[in-house]
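1. Test case, fold it:
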Amino acid sequence: MTSGEWAGRRVCVAGAGVSGRAAARVLAERGARVTLVEGRDGPEQRAHAAELEARGVTVRLGDGETLPEGTNLVVISPGWRPDAPLPAAAAAAGIETYGEVELAWRLRPAGAAPWLAITGTDGKTTVVRMLASILAAAGHDALAVGNVGTPIVEAVLEKHDVLAVELSSYQLYWSSSLAPLAAAVLNVAPDHLDWHGSMDAYIAAKAKIFGPGAGGTGDGAGPEGTLAVYNADDPVSAGLAEAARRRVGFTLGMPRPGTLGVVEDLLVDRALVGDPEREAAELAGLHDVRPFAPHNVANALAAAALARAYGVPPEAVREGLRAFVPDPHRIQHVAEIGGVTYINDSKATQPHAAAASLAAYESIVWIAGGLLKGLEVDELVRSCAGRLRGVVLLGRDRARIAEALARHAPDIPVVDVADTDTGAMDRVVNEAAALAEPGDTVLLAPVGASFDMFANYPARGDAFIAAVRRLPGAGPAGALPDGGGPR
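-> Alright, predicted model coming up:
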């Protein structure tokens, strides 16, 4: 839509988070009559309200349920469930409702940067940052946006060569016309089912990343539609790409024509080359992937596929992966003390992520627990039982993990830490250290969310790092990694 088409339009922006405030600002600048609604009413919200009101936005705090009178469009923040009172009222009244990502797509000016989009249950942020690093290594002005970094509704109005866009299932649910140049579904496993209502609904939201009708030719996609990048080792991801006009797979196995994969110790492209039947391009070595773990190799292949879809040469993939600095709390090497390695993967907040982390190590003292959000852990415990030397449990749902361990790993020693005070992580780490022997890995891969004991998963990871630093034999704190440099 052009700026003139917004003038006078009555828009309700639901939610005063980063994306909601950005949407309100951009719409007000285009002459829309914007009312932002937010259920919270605290000092932070009032400060944001004052800034928005100075820009002509009407702000209503303390009521996030009532639809403003006269509204003819709702732009909704991604966390809002469709059955919440406000979007439900909009749906009942036939008022169009979509999210900030969809708004950004519709606001793109002529010649706007193409999108390389990423979704998946796990690995999204890692892949979008890997992708941005690869694009930068190729000399492109690339920006990581969407579920990370700059609000996408602002980024699309700036001058960039290309956008690396991370999209959650919530953002995709509230979208309808996206058609990226290329898009990847990294993996799909049960998550956020309390929000979506069913696994089928969760999968349907993920599928929207491949464009209308899977590979639609909307403005921004290639002439034959969005290139669908799928995980050939993940049946759901592969199934979602079947309807796409063009698709490229990635696999941890040997690549066949049309896929990227691994040949001995090399990442190889047999898809985005001149003749996939007879040609292959060497992209990088396994040692170029940091931190090294099987699922992170898959992340690197997905990032490489998207970059290659944009025309990046093979040498830039290697340079970008080498330059990539992983975010903390994702398979983060914390220390090696007495021959025992301590790894912080606090971001592993559901079974699929924890399984990938556990698969990276041979002999593990596992620290697990937290809020399981209704997810089952039996298959996870069954799959990793042979790697476990011991388990230390913490958090609200630790009993459910203990029950699964009793069923599938009855001979593994389990220590239950019921404490929830500020010293709880010290007790957990000390118990884990007591179970570990030289050559073992003490792995924080909690499988549960952190909110029962911590503000968020970074706070849980920071507590783990601090507790490891206090272990006997750790030496001075400065001798250990600083928490931001996974190996």
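2. okay, CA-based contacts and neighbour counts for the rest of this
-> Fine.
3. so how far is Trp366 from Val127?
-> 26 Å (Cα to Cα, to the nearest Å).
4. Who has more neighbours out of those two?
-> Val127 (29 against 25; other Cα atoms under 10 Å).
5. The more buried one: what secondary structure?
-> helix (DSSP: H, G, I helix; E, B strand; the rest coil).
6. Was I right to think it contacts Ala303?
-> Yes. Checked against Cα atoms under 8 Å, the pair Val127 and Ala303 is within contact range at 5.5 Å.
7. tell me which element the closest residue to Pro87 other than its chain neighbours falls in.
-> In space, and not counting its chain neighbours, Pro87 is closest to Thr97: 7.3 Å by Cα to Cα, 6 or more residues apart in numbering. If you go by DSSP states H and E, Thr97 is part of strand 96-99.
8. Just list the residues touching the residue nearest the centre of the chain, thanks.
-> Nearest residue to the geometric centre of the chain (Cα atoms, centre = their mean): Lys124, 3.4 Å. For Lys124, the contact set (Cα atoms under 8 Å, 6 or more residues apart in numbering) comprises 118, 166-167, 186.
9. Adding neighbour count and distance to Phe292, write these out as TSV.
-> Shown next, in TSV, are those (neighbours: other Cα atoms under 10 Å; distance: Cα to Cα, whole Å):
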residue	neighbour count	distance to Phe292
Ile118	30	21
Glu166	28	22
Leu167	23	24
Leu186	28	17
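10. Out of the residues you listed, list just those in strands.
-> 118, 166 (DSSP state E).
11. Name the nearest of the contacts of Lys124 relative to Tyr342.
-> Proximity of the contacts of Lys124 to Tyr342 (Cα to Cα) peaks at Leu186, which lies at 27.1 Å.
12. want to put them side by side, so please do this one too:
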Amino acid sequence: MGSGQVTSSVPFEFQGKHVTVAGLGVSGVPAAKVLHGLGARVTVVNDGDDARAREQAAELEALGVTVRLGDGATLPEGTELIVTAPGWKPDKPLFTAAEAAGVPVWGDVELAWRLRGPGAADWLAVTGTNGKTTTVRMLASILGAAGLRTAAVGNIGVSLLDAVLGEEEYDVLAVELSSYQLHWAPSLRAHSAAVLNLAPDHLDWHGSMEAYARDKGRVYEGNRVACVYNADATAKPSTEDLVREADVEEGCRAVGFTLGTPGPSQLGVVEGILVDRAFVENRQKNAQELAEVSDVDPPAPHNIANALAAAALARAYGVPASAVRDGLRAFTPDDHRIAHVADVDGVAYIDDSKATNTHAAQASLAAYESVVWIAGGLAKGATFDELVTGAAKRLRGAVLVGRDRALIREALARHAPEVPVVDLDRTDTGAMLQAVQEAQRLARPGDTVLLAPACASMDMFTNYNKRGDAFAQAVRELGA
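-> So this is what the prediction gives:
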């Protein structure tokens, strides 16, 4: 783990500057409004030119913002800064032109970081392939239990710009950050940060696993107190490797979390108790009890890991052990994250629509002994051999839906040929009801029908929430 004093961000004077905002939507519109309010001359460029985009454009143009729809490739003349929506790929012609012209590119996270005022709240940052939202919400619950003014922000809940510029004052922020956001946030320097795990995801955006991991690892740059990593991770590069490569402030510590017995400078589990051997006196000999495994909802292995990571960040901020326990007890998981929908004829139906990649689906499948698996959607460049190999002994059957289901079917044929597979050749939203009916036919009392698609949802649904809602509705129809 490198060291070196980190300097603060160089101030950027927005008054009179020509700033181009790349992309409308949930981050572009607020960014354009904020920049216009700061006195910048704002031009918004957007690839799409649909009804929603025109509505947003009209709203901005009424303020005096210039909007160019259907033209996101050309760098507007005189641009001095680009603020981009996180989903825009780095290889877009707009950014190539910006690099050639020496124009900096920020994301909305970088903009929020630069706009913090004197005495701004510290950021406790969380990234990783899976578990980010749950961990951040657990962390906010723990911080709140300690009496701190806090919010879950970033890629979740309150927008970072609102948190930074709004009237509400915070002591500390629990910040969820995606790899996209970190790619465009070169100046971010968190109090402490965690990378929960690393598995292939969004490789179509980043270009390679190495580039994806490098962007995740940016969250550790300049950390002041703790870099929290997954001590159980076996993937390469590991989250610990990213800590070693990070340039942090003098005195910043590497703190691991493990589902096993923790060593010094780690948090872990001993006989059903979450314990801390990192933020205690004489950590070579002492440990602090934080909470019981039963305080974590649900107490599945990957969720216990989330709780340990949240606890580590909270402890790095000085939160007492009692607040970790109280915060975890008060936490309730979001919908579509291993949510128990119903039991029908002795079969449990579980909605984990949030499992949009293979790593998340692997954790979900590992939580149950005998599973009828509903999977499929947009693969995002993923392969499924490792996932199927690890889950094969647990599979009673599989029901496949969505555009890229053939990739999963072929992996099942290679590595679990004895598992019965129903391949539904349809991508309409009504396919979910048929999928649940087919899963019921395959299931036996004591089994779990698990929606853990290992794929994104946009081929059939607006988002994973809508997919989970369709699954739950189909299950309710079975029960009726």
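13. where does the TM-score land?
-> Put the two chains on top of each other and the TM-score (TM-score structural alignment, normalised by the length of structure 2) is 0.93; 462 aligned residues with a Cα RMSD of 1.6 Å.
14. returning to what we had before: aligned against structure 2, show me the partner of the residue nearest to Pro87 of structure 1.
-> Under the alignment defined by TM-score structural alignment, Thr97 of structure 1 corresponds to Val105 in structure 2.
15. okay but that match is in contact with Ala85, surely?
-> No. Counting by Cα under 8 Å, Val105 of structure 2 does not reach Ala85; the two are 10.5 Å apart.
16. The two: who's more crowded?
-> Using other Cα under 10 Å as the criterion, Val105 of structure 2 and Ala85 rank with Ala85 on top: 24 against 21.
17. Now check structure 1 for the residue matching the more buried one.
-> Match for Ala85 of structure 2 (TM-score structural alignment): Ser77.
18. got it, and Asn130 of structure 2?
-> Aligned partner of Asn130 of structure 2 by TM-score structural alignment: Asp122.
19. what's the spacing between its match and Val428 of structure 1?
-> For Asp122 of structure 1, the distance to Val428 of structure 1 - Cα to Cα - is 26 Å.
20. And Ala309 of structure 1, by the same measure?
-> From Ala309 of structure 1 to Val428 of structure 1 the distance is 46 Å (Cα to Cα).
21. ok, now Asp419 of structure 1?
-> 9 Å.
22. same question, Gly42 of structure 1
-> 35 Å.
23. cool, and Ala293 of structure 1?
-> Relative to Val428 of structure 1, Ala293 of structure 1 is positioned 25 Å away (Cα to Cα).
24. who has more neighbours, those two?
-> Between Ala293 of structure 1 and Val428, counted using other Cα under 10 Å, the more crowded position is Val428 (23 against 18).
25. Which position in structure 2 pairs with the more buried one?
-> Aligned partner of Val428 of structure 1 by TM-score structural alignment: Ala435.
26. Could you tell me which residues make contact with the residue nearest to Pro87 of structure 1?
-> 73-76, 87, 90-91, 174.
27. burial measure for the corresponding residue of structure 1 for Thr358 of structure 2, as a count.
-> When structure 1 is aligned by TM-score structural alignment, Thr358 of structure 2 is paired with Pro351. For Pro351 of structure 1, the neighbour count with other Cα under 10 Å is 24.
28. Next one: Pro351 of structure 1 from Thr259 of structure 1, what distance?
-> Taking Cα to Cα, one finds Pro351 of structure 1 at 27 Å from Thr259 of structure 1.
29. next one: Ala298 of structure 1
-> Applying Cα to Cα to Ala298 of structure 1 and Thr259 of structure 1 gives a distance of 12 Å.
30. Name the residues contacting each of the two.
-> 250-251.
31. that older thread, list residues touching both of Asp419 and Val428 of structure 1?
-> Leu394.
32. Point out the ones among the contacts of Thr97 of structure 1 that are inside helices.
-> Counting by DSSP state H, those place 87, 90-91 in helices.
33. okay if I get those residues as a markdown table plus distance to Val392 of structure 1?
-> As requested, those are exported to a markdown table (distance: Cα to Cα, whole Å):
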| residue | distance to Val392 of structure 1 |
| --- | --- |
| Pro87 | 43 |
| Ala90 | 48 |
| Ala91 | 47 |
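34. Are any of those residues buried, and if so which?
-> The neighbour count (16 or more other Cα atoms under 10 Å) marks 87, 90 as buried among these.
35. of the ones in helices among the contacts of Thr97 of structure 1, closest to Glu437 of structure 1?
-> For those, the nearest to Glu437 of structure 1 is Pro87 (54.5 Å; Cα to Cα).
36. For Val377 of structure 1, what is the corresponding residue in structure 2?
-> Per TM-score structural alignment, Val377 of structure 1 is aligned with Phe384.
37. what about that match, how many neighbours?
-> Count around Phe384 of structure 2 with other Cα under 10 Å applied: 18.
38. All the helices of the stretch 251-400 of structure 1, in order from the start?
-> 294-309, 314-323, 351-358, 378-384, 398-408 (DSSP state H, counting those that start in this stretch).
39. Tell me what angle the first one forms with helix 314-323.
-> Meaning helix 294-309 of structure 1. 140 degrees (axes from the mean of the first three to the mean of the last three Cα atoms, to 10 degrees).
40. mean per-residue distance, helix 294-309 of structure 1 to structure 2?
-> Mean deviation of helix 294-309 of structure 1 from its aligned counterpart in structure 2 after superposition (mean Cα distance after the TM-score superposition for structure 1): 0.6 Å.
41. so that helix corresponds to what in structure 2?
-> Helix 294-309 of structure 1 maps onto residues 301-316 of structure 2, going by TM-score structural alignment.
42. chain center to that stretch, what's the gap?
-> Computed by Cα atoms, centre = their mean, to the nearest Å, the chain-centroid distance of stretch 301-316 of structure 2 equals 15 Å.
43. Same question for stretch 432-441 of structure 2.
-> On Cα atoms, centre = their mean, the centre of stretch 432-441 of structure 2 falls 29 Å from the chain's centre.
44. what comes up buried for it?
-> Judged by neighbour count (16+ other Cα under 10 Å), stretch 432-441 of structure 2 contains these buried residues: 432-440.
45. would you turn those residues into CSV with secondary structure and distance to Val293 of structure 2?
-> Listed next are the buried residues of stretch 432-441 of structure 2 as CSV, based on DSSP: H, G, I helix; E, B strand; the rest coil; distance: Cα to Cα, whole Å:
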residue, secondary structure, distance to Val293 of structure 2
Met432, helix, 34
Leu433, helix, 35
Gln434, helix, 37
Ala435, helix, 34
Val436, helix, 32
Gln437, helix, 35
Glu438, helix, 35
Ala439, helix, 31
Gln440, helix, 32
